[in-house]
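Sharing a model prediction with you, sequence too.
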Amino acid sequence: MSDEQAVEVSLSDAEPVATVTSPTPQSPGPSIDIAVAAMISPKETLITYRDLLDYISRKTGTPTNLVQRETYAEINNLIRQGDVEMAFVCTGAYVEGKRSFDMELLVAPQMYGETYYYSYIIVPANSSAEDLDDLRGKSFAFTDPLSNSGRLAPTYMLAQMGESPESLFSGYSYTYSHDKSIEAVSEKVVDGAAVDSLIWNYFDWKYPDITAGTKVIVKSPPYGIPPVVVPAGLDASLKDQLRDVLLHMHEDEEGRRILAEIKITRFVEVDDSIYDSVREMTEAVGRQ
């Protein structure tokens, strides 16, 4: 898909994209740098993940740093170069990272009893649109060029209709976070958007006044859930330690509380094959 017609949309003043150190280190020495892809905006990411990283710091006895970047590609580059020890990434970014530099799957969150999620096509609550074809000649927001739910899946839906973003929409934009896409639709900045079902559901629970301005008109088939990954060359003992902390987090009261706040039941090991349907879509759509 050509991105020449794509523009970026901003709903607020620029938010800082930074590295934040855990305030509760327990021992001197190296820190654990943990990247979180901008599936939600930097401010919301900090709110959401602060307690989780503090928990990892306490369990490992090592300070943790939250590392954020604006795009999924920038996070992938950090993993490629070994500049972070662990990362929470989008499914599409994982598939691309696995293909291009052997990004390694560590664990995945189980949410709402599943290790799958969906792409939602959303429109303003009072829109008459009932499917993608009803958005012909309208404006649309994607999330990130590497996003599965926010770019690849809807582009694949269009291809099945014999359409493309250029042929169906009057114009499209990238918001670079799913919450900004939800807000763009709620505030009628755009006529439609493709978003991660997990994030829309989370916002519907936490910020119902925002999602009340939207409605879901299309739900995709299930895709493998956005995973937790590590660089291929990460020290084996650290990799095992991080995996162990996450896999057993639901077994203590503090861990369950933190997980409940971000709607995760537990972390589990999953097979890479759950992402094969995304690979098939990538091959079908192709990337330019």
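Cool, got the structure.

drop to CA atoms for contacts and neighbour counts, all remaining ones
Noted.

Where do the strands of the stretch 51-200 of the chain begin and end?
In the stretch 51-200 of the chain, strands defined by DSSP state E, counting those that start in this stretch lie at 64-67, 86-88, 104-110, 116-117, 119-124, 139-142, 171-174, 192-196, listed in chain order.

residues in contact with stretch 82-98?
With contacts defined as CA atoms under 8 Å, 6 or more residues apart in numbering, stretch 82-98 is touched by 32-37, 39, 72-73, 75-76, 78-80, 103-104, 146-149, 152, 224-231, 233-234, 275, 278-279.

Now which of the residues you listed would you call buried?
Neighbour counting by 16 or more other CA atoms under 10 Å classes 32-37, 39, 72-73, 75-76, 78-80, 103-104, 146-149, 152, 224-231, 234, 275, 278-279 among the contacts of stretch 82-98 as buried.

ok, residue 114 to residue 227 distance?
13 Å (CA to CA, to the nearest Å).

so how far is stretch 270-287 off the chain centroid?
Relative to the centre of its chain, stretch 270-287 is centred 16 Å away, using CA atoms, centre = their mean, to the nearest Å.

That stretch: which residues count as buried?
For stretch 270-287, a neighbour-count test (16+ other CA under 10 Å) marks 270, 275, 278, 279, 281, 282, 285 as buried.

Use this one as the comparison:
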Amino acid sequence: MAAAALALGSLAAVAQTTVLRVSAIPDEAPTELQRKFKPLGDYLKQETGLDVQFTPVTDYAAVVEGLASNKIDLAWLGGFTYVQARIRTNGGVVPIVQRAEDEKFTSKFIVPVASPAKTLADLKGANFAFGAPSSTSGHLMPRFFLQQAGIKPDADFKTVAFSGAHDATVAFVASGRADGGVLNASVWDKLVEAGNPNAAKVRVLATTPPYFDYNWTVRPGLDAALRKKLTDAFLKLDPSKPGMKEIMDLQRASKFVPTTSANYDGIESAAKSAGLIK
């Protein structure tokens, strides 16, 4: 029995050194997340020599728990999810890179094209849709900025719904399930560029001030050499180089830049101010 246990332990150790387990917060449809990751996954396999396995999850909390329980090595997180992971692991997770765009991220408040609303204050008494409860750009920061503008979502909106994802919020507003909603600017721009039929039925009412958002984060205890190899791989990505443009286009990134945990202190403060964490 002891020998069998030792053998299983050895197999697990081998798996950990030959496989890179990757996941991402489910802020868009699962099929879209898979499509976006495939070329990046192939690139990371080439750069690290590891078998890269992408595992989709059903909710934001699952990514946090995956990092904390050593079931995920690398994850694409929103700023708020990173803060939750930082708290959950007592500062053990390490953010390694973010897109240059994530240093000045924004969210878009949207309404139906025919809506009479001209300002955010005009949405008082309306049915409103956020994205996922743990979304930085689809809930936390918009809620924070609404409160800064004197609008208390739970008191001033008739109803508050959570669509679950940015593209779903657009569908909510386009179909009349909500009178207004909010999503991140990157997904909004992508839907408009793609001629999405739901995006054609809504318009932007307001844009938030900028804030830090998404990053790639590694689990506590990940080998330092592998962490450096992953960081260097991201930093080398250049849309002007053959083979890299598709990766960067799908990631909606002009370049990746180093990031630090301190960049997300403001997100944690906003979450406390909004009452989303203690």
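Looks like it arrived, so ask away. Because the structure is predicted, anything quoted here is derived from the model rather than measured.

Need the TM-score between these chains.
Once superposed, chain against chain, the TM-score is 0.86 (TM-score structural alignment, normalised by the length of structure 2); 259 aligned residues with a CA RMSD of 2.0 Å.

now do the same end-to-end measure for stretch 260-271 of structure 1.
Stretch 260-271 of structure 1 end-to-end distance (CA to CA) = 24 Å.

Please say which position in structure 2 residue 35 of structure 1 maps to.
Under the alignment (TM-score structural alignment), residue 35 of structure 1 maps onto residue 23 of structure 2.

so which strand or helix has that match?
strand 19-24 (DSSP states H and E).

follow-up on the earlier one: surely the match of residue 35 of structure 1 is in contact with residue 63?
Yes. If you go by CA atoms under 8 Å, residue 23 of structure 2 and residue 63 touch, sitting 6.9 Å apart.

Now for those two: what residues contact both?
Residues within reach of residue 23 of structure 2 and of residue 63 at once, by CA under 8 Å, 6+ apart, are 57, 72, 75.

Identify the residue of structure 1 aligned to the second one.
The reference is to residue 72 of structure 2. By TM-score structural alignment, residue 72 of structure 2 lines up with residue 84.

for the first one, same thing?
Using TM-score structural alignment, the partner of residue 57 of structure 2 in structure 1 is residue 69.

State the distance from the residue nearest to the spatial centre of structure 2 to residue 141 of structure 2.
Centroid-nearest residue in structure 2: residue 78, 3.5 Å away (criterion: CA atoms, centre = their mean). From residue 78 of structure 2 across to residue 141 of structure 2, the span is 11 Å (CA to CA).

what is in contact with the two at once?
Joint contacts of residue 78 of structure 2 and residue 141 (CA under 8 Å, 6+ apart) do not exist.

Who are the packing partners of the biggest helix by length in structure 2?
Assignment by DSSP state H gives helix 30-48 as the longest helix of structure 2. On a contact count with 3 or more CA pairs under 8 Å, 6 or more residues apart in numbering; DSSP states H and E, helix 30-48 of structure 2 meets strand 51-54, helix 224-236, helix 245-251.

closest to residue 128 of structure 2 out of the ones you listed?
Distance to residue 128 of structure 2, taken as CA to CA, is lowest for helix 245-251 among the helices and strands packed on helix 30-48 of structure 2, at 28.4 Å.

would you list every one of the helices in the stretch 101-250 of structure 2?
Assignment of helices within the stretch 101-250 of structure 2 using DSSP state H, counting those that start in this stretch yields the ranges 141-148, 153-156, 166-175, 185-193, 224-236, 245-251.

would you list the ones you listed in JSON lines and tack on distance to residue 35 of structure 2?
Below are the helices of the stretch 101-250 of structure 2 laid out as JSON lines (distance: least, CA to CA, whole Å):
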{"stretch": "helix 141-148", "distance to residue 35 of structure 2": "27"}
{"stretch": "helix 153-156", "distance to residue 35 of structure 2": "34"}
{"stretch": "helix 166-175", "distance to residue 35 of structure 2": "15"}
{"stretch": "helix 185-193", "distance to residue 35 of structure 2": "14"}
{"stretch": "helix 224-236", "distance to residue 35 of structure 2": "18"}
{"stretch": "helix 245-251", "distance to residue 35 of structure 2": "8"}
